[in-house]
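In: sharing a model prediction with you, sequence too.
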Amino acid sequence: MRSRWSARAGVALVAIVALLAPPGVAQATDGVSAVVRAMLRHMTVREKVGQLFVVEVYGPDAESVTPAVAARNQALYGVDTPAQVVAKYQPGGVIYFDARRGPANVQNPRQIATLSNGLQRAALRRRVPIPLLISTDQEGGAVVYRLTAPATAMPGNMALGAARSTAAARKSARVIGAELASVGINQDYAPVADVNVNPANPVIGVRSAGADAGLVSSMVGAQVDGYHAGGVATVAKHFPGHGDTAVDSHFGLPEVTHTRAQLDAIDLPPFRTAIRRGVDTIMTAHVVLRSVDPSGAPATMSRPILTGLLREDLGYDGLIVTDALDMGGATADYPPAVAPVRAFQAGADQLVLAPQMDTAFGAVLNAVNSGEISRKRLDESVARILTLKLKRGLWRPFVDPARAERVVGSAGHKAAEQQITDQTITMVKKDGLPVADAGKVLVTGWGVTTTSTLGAAIGRRGSAVTVRETGATPTQASIDAAVAAAQNQDLIVVSTMNANAAQQSLVRALLATGRPVVVAAVRNPYDIALFPEVKAYLASYGYTAASLESLTRVLFGEVDPVGKLPVAIPSLYPYGYGLSYH
């Protein structure tokens, strides 16, 4: 009885000390504070293993569920509610998703804040109360995001790269960070530190600030500062660099063929900058890099890359988190009982979205109990996780849902969104621009929301607008309809999005009408290489409402375009190219 009471008292004391410890609590020479050491002493092996995992939970509420929510949680974890998932595994972190993955975690600011509070209460009900890292992917832009309106849609990374403003990048990240923090999300899986040197990259593209390592480094450094100022932990991704791949690692295993010299010149500088600026976490990439690891193991499973290159060569001692272990680049050769153990042995500290959680958890636990993973190695990773939580003040994890409603999408944030986005449009060709009096305008091309939003913005300038959306892969019938609608129009504005053969046919058919045509590339800027004969071409790097408003302002000469290409358009336009009206 006495020993049980002593253990309980010790746990309670540790929790109180952790609560009172200020952010950035002093650390010993080996980087581990007395508070963290005390917590480690009172944690069981199972509790420590739980800290290694970052799990998803289904549903918008911690405690109550619908049949659909219960079914998804049961399928993955054998329990009904998000709180029960936390209670079962005692994970170190939870990652939020929107409805594209299943019953959403994110609906509106009050709901998200309430969910976060509920999950944190479940975490603090543990024998050793340890709060959660609650994470999400909110990179900015229109590609990888989870919070939608009323959340502020700051421009994406390549748009920020076009603006060439570290002040804008810092402010953008601060706004995103402040909105996430207000709803209880304390870690953003951002910034993207990849240098997109491959125009055919199917997974990074506009998620990168550009093709120049110096530009990407400056944007990454500013964003790390901005996210921290906004109140969230940062995650630079995807190490050692995903910018020169032609395979999407969600579905396959890409190979980066860079030599070590190329790696030092292209891929590593943004990560070095992030480390110097105090980035909290670095995320791995499911990519093969034989110049560092000839075995062909993906970086996530590679000790030469994670421990040799990142820990030893770059001197990084912060948290390493895997990219999602349920992605094709991880699952192809590493089954559920193998992947988490291999990633941990390679040097990762946290394991994200391990498939078959019971199997994955048991595999790591068995590896520790058998000695395949040493207790010392386990403690090193758990110490990093606990240190980050102390540093970010997470033992005071609760947020005010009413305040969240005031912060998310505030008037000041929306004003910053538009002001920054106005700096991002690149004008590559400008014959006939700006438009003084557009008269009758046909808006056509990719995207139902994109064309309608762009049409509405043009209509607010007094033009008579006709909208004919043609889809991602226009049929001949839709092309013919757009051409018919173009007759007697004063101007045609056509949006392209990574233009495929059908979109190219649409553009050429519209050019053949003889009417003035403006092409607006609303994702990657490379589309003009496919129809270089166009006379007016704008790149917006995104299709948020603010991006389309900024594009319209440039179209009508209300804003002078200052964006410069953050990538080269092969054989046509160099890095840094961009026209203006003055």
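Out: That came in fine, so what should we check first?

In: contacts, neighbours, all on C-alpha from now
Out: Fine.

In: now do the nearest residue to Arg342 once chain neighbours are set aside against Ala265, distance only.
Out: Leaving aside its sequence neighbours, Arg342 sits nearest to Met301 (Cα to Cα, 6 or more residues apart in numbering; 5.5 Å). Plainly put, Met301 is 24 Å away from Ala265 if you go by Cα to Cα, to the nearest Å.

In: quick one: the strands in the chain?
Out: 53-56, 93-95, 133-136, 187-188, 233-239, 281-284, 319-321, 351-352, 426-430, 440-445, 464-469, 491-496, 517-521, 536-539 (DSSP state E).

In: can you redo those as TSV with mean neighbour count and distance to Ala178?
Out: Formatted as TSV, these follow (neighbours: other Cα atoms under 10 Å; distance: least, Cα to Cα, whole Å):
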stretch	mean neighbour count	distance to Ala178
strand 53-56	24	22
strand 93-95	23	18
strand 133-136	25	14
strand 187-188	28	11
strand 233-239	27	11
strand 281-284	27	18
strand 319-321	26	22
strand 351-352	24	24
strand 426-430	23	28
strand 440-445	26	35
strand 464-469	21	36
strand 491-496	26	32
strand 517-521	25	30
strand 536-539	25	29
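
In: residues contacting the residue nearest to Arg342?
Out: Neighbouring residues of Met301 by Cα atoms under 8 Å, 6 or more residues apart in numbering: Ala339, Arg342, Ala343, Phe344, Gln345, Ala346.

In: below is structure B, check it against A:
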Amino acid sequence: MKHRAYRLMSISAIIIFLATFLMASCSFGKKPSDPSHTPGTSTGATPTPTSKDPPEDNNGENPKEDPTIPSDQMIQNLMDSMTLEEKIGQMLFLAYRWNQDGESVLEMDNVLKDTLSIYAPGGFVLFSENIESIDQTVALINSLQAQSKIPLFISVDEEGGLVTRLNKAPELHSTNMPDAYTIGLTNKPEYAYLAARAVGAEISSLGFNMDFAPVADIFSNPENKVIGRRAYGTEPQLVSVMVSKAVAGFADQNIIPVLKHFPGHGDTAEDTHTGAAFVDNDLERLMSFELVPFKEGIEAGADAVMVAHIILPKLMDDPVPATLSKEVVTGILREKLMFDGVIITDAMEMSAVSTYYDDDEAAVMAVLAGIDMILMPRSVEEAFCAILSAVENGVITEQRIDESVYRILRLKEKYGILDGSIQGPDPELTLGCPEHKALVQEIKSAAKQD
């Protein structure tokens, strides 16, 4: 099938409107270099710090829960105290892998400090470049939280198998769990639970509170290279039960599991990291196949879902990535699957989006589609200013922003992030412990015997 041109050929009135007002809407202030996955700086106006008071080390003085106030009211009170800029900041999920000299970022620096002050993001994801040792990783995560007025989601991609950030730092002596496909080969769902619980314990011990896992994709296309063994299997029934058990395993260690890559990246031949990727399935096929593990994972208690940049022409009037599609994000995930948790984009720096859309355009389209958090925009400044401008000029309502911020804060409250009430286990005793090492061998043995 020949697909239409990927990028919308006629930019909507929304984007034209934004271009007119972008420079006027973000006031000038101290400008950090954009914290990005690659060295570099951004251009244009920079907003002034979002906090009403200059951010400072909170020394544990993060928003506390009053046990006499219902959680919904506590969240609403917090939102009432926030500026529009602070609310938009909560919708940003950032990364900072290398500094401008191309060196790995292992500790707080001025760029990172300024970014947290100016944009007040809601989440931060660490990569192997940010992780070297136990003391260093704990210190970095603690400093990120200390510099944040509202505590952050601190996430990592720790799936097991090839997708691991911890195992690339030998000093951590962490456990590298088998990939999902190996776990699926055991045909024993309890191993999905035990593996997720072990991974959850290890990352929790370092201060993480979220994992971009489990993978809920079904490896249904033999030509698929981006998912492959990251999936639990090739059939929805097996993948569903494994995903559900993994959700429980992460949650038992107070780690927020994030189902990915909605609505299913397992039937693509292309890789969204490098370009556009298409899925030609219709809604009936999706509901009976690709979406089954997501539905089961949500019913098992998953509170967050990551949306892929795949294009589904049979579901869309315009061939846009799912992350920018209201038909997919709101129409399917929110309305058909009845999901009321936090929806996160896949990394916006990936070529499936960044090749075809400017950062400001993509950010606004994502919010209009129903996305709650924008992961790793190439330019934090452009994404932030575009959303702010869109709200100030009526393209996005503040009510729409409030809906996302409420979901974000509600999830942080549920997992004890807002008040810092949950402490992870001792990393020295948890990372690479004999119990976890034995589990790895047990899973591998069971996979061979099945």
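Out: Great, that's in hand. A quick note: this is a predicted structure, and the numbers were derived from the prediction, not measured.

In: quantitatively, what TM-score do the chains reach?
Out: Here the superposed chains carry a TM-score of 0.81, computed using TM-score structural alignment, normalised by the length of structure 2; 388 aligned residues with a Cα RMSD of 2.5 Å.

In: residue in structure 2 paired with the residue nearest to Arg342 of structure 1?
Out: In structure 2, Met301 of structure 1 lines up with Leu324, judged by TM-score structural alignment.

In: ok, now Leu215 of structure 1?
Out: Leu215 of structure 1 maps onto Leu238 in structure 2, by TM-score structural alignment.

In: Ala19 of structure 2: neighbour count?
Out: If you count neighbours by other Cα atoms under 10 Å, Ala19 of structure 2 ends up with 16.

In: ok, now the one 4 residues further on?
Out: For Met23 of structure 2, the count of nearby residues is 16 (other Cα under 10 Å).

In: ok, Met108 of structure 2 next?
Out: Quick note: Met108 of structure 2 (other Cα under 10 Å) scores 15 neighbours.

In: how close does it get to Gln136 of structure 2?
Out: 11 Å.

In: quick one, what contacts the residue nearest to the spatial centre of structure 2?
Out: Nearest residue to the geometric centre of structure 2 (Cα atoms, centre = their mean): Ile344, 5.0 Å. Applying Cα under 8 Å, 6+ apart to Ile344 of structure 2 gives the contacts Ala304, Val305, Met306, Val307, Ile371, Asp372, Met373, Ile374, Leu375.

In: could you find the counterpart of Leu132 of structure 1 in structure 2?
Out: Under the alignment by TM-score structural alignment, Leu132 of structure 1 pairs with Leu152 in structure 2.

In: list the contacts of that match.
Out: Pro121, Gly122, Gly123, Phe124, Leu144, Gln145, Ile417 are the contacts of Leu152 of structure 2 under Cα under 8 Å, 6+ apart.

In: distance of the equivalent of the fourth one over in structure 1 from Lys237 of structure 1?
Out: With the correspondence set by TM-score structural alignment, Phe124 of structure 2 lines up against Val94 in structure 1. The span separating Val94 of structure 1 from Lys237 of structure 1 equals 18 Å under the rule Cα to Cα.

In: just to check, Ala363 of structure 2 is in contact with Asp372?
Out: No: assessed by Cα atoms under 8 Å, Ala363 of structure 2 is found out of contact with Asp372, at 10.7 Å.

In: how many residues are close by the aligned partner of Glu86 of structure 2 in structure 1?
Out: With TM-score structural alignment defining the correspondence, Glu86 of structure 2 maps onto Glu47 in structure 1. By the measure other Cα under 10 Å, the count of residues near Glu47 of structure 1 is 21.

In: list the contacts of the closest residue to Glu47 of structure 1 other than its chain neighbours.
Out: Among residues not flanking Glu47 of structure 1 along the chain, Gln90 sits closest, at 6.6 Å (Cα to Cα, 6+ apart). Listed by Cα under 8 Å, 6+ apart, the contact partners of Gln90 of structure 1 are Glu47, Gly50, Gln51, Ala123, Arg126.

In: the fourth one reaches Ile134, doesn't it?
Out: No: Ala123 of structure 1 is beyond contact range of Ile134, at 11.2 Å (criterion: Cα under 8 Å).

In: which residues does the aligned partner of His265 of structure 2 in structure 1 contact?
Out: Under the alignment (TM-score structural alignment), His265 of structure 2 maps onto His242 of structure 1. Shown in contact with His242 of structure 1 (Cα under 8 Å, 6+ apart): Asp194, Val195, Asn196, Ile204, Val256, Ala285, Val287.

In: tell me which of those residues is nearest to Leu115 of structure 1?
Out: Ala285 (29.5 Å; Cα to Cα).

In: where's the closest one relative to His238 of structure 1, distance?
Out: Applying Cα to Cα to Ala285 of structure 1 and His238 of structure 1 gives a distance of 5 Å.

In: overlap in contacts, those two.
Out: By Cα under 8 Å, 6+ apart, Ala285 of structure 1 and His238 have these common neighbours: Asp323.

In: where in structure 2 does stretch 545-554 of structure 1 fall?
Out: Under TM-score structural alignment, there's no match for stretch 545-554 of structure 1.

In: check the offset of that stretch from the chain's centre.
Out: Relative to its parent chain, stretch 545-554 of structure 1 has a centroid offset of 23 Å by Cα atoms, centre = their mean, to the nearest Å.

In: the stretch 201-350 of structure 1: helices as residue ranges?
Out: Using DSSP state H, counting those that start in this stretch, the helices of the stretch 201-350 of structure 1 run over residues 213-230, 260-262, 268-276, 303, 328-331, 339-346.

In: include mean neighbour count when you put the ones you listed into CSV, please.
Out: Output for the helices of the stretch 201-350 of structure 1, formatted as CSV (neighbours: other Cα atoms under 10 Å):
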stretch, mean neighbour count
helix 213-230, 25
helix 260-262, 12
helix 268-276, 22
helix 303, 23
helix 328-331, 24
helix 339-346, 24
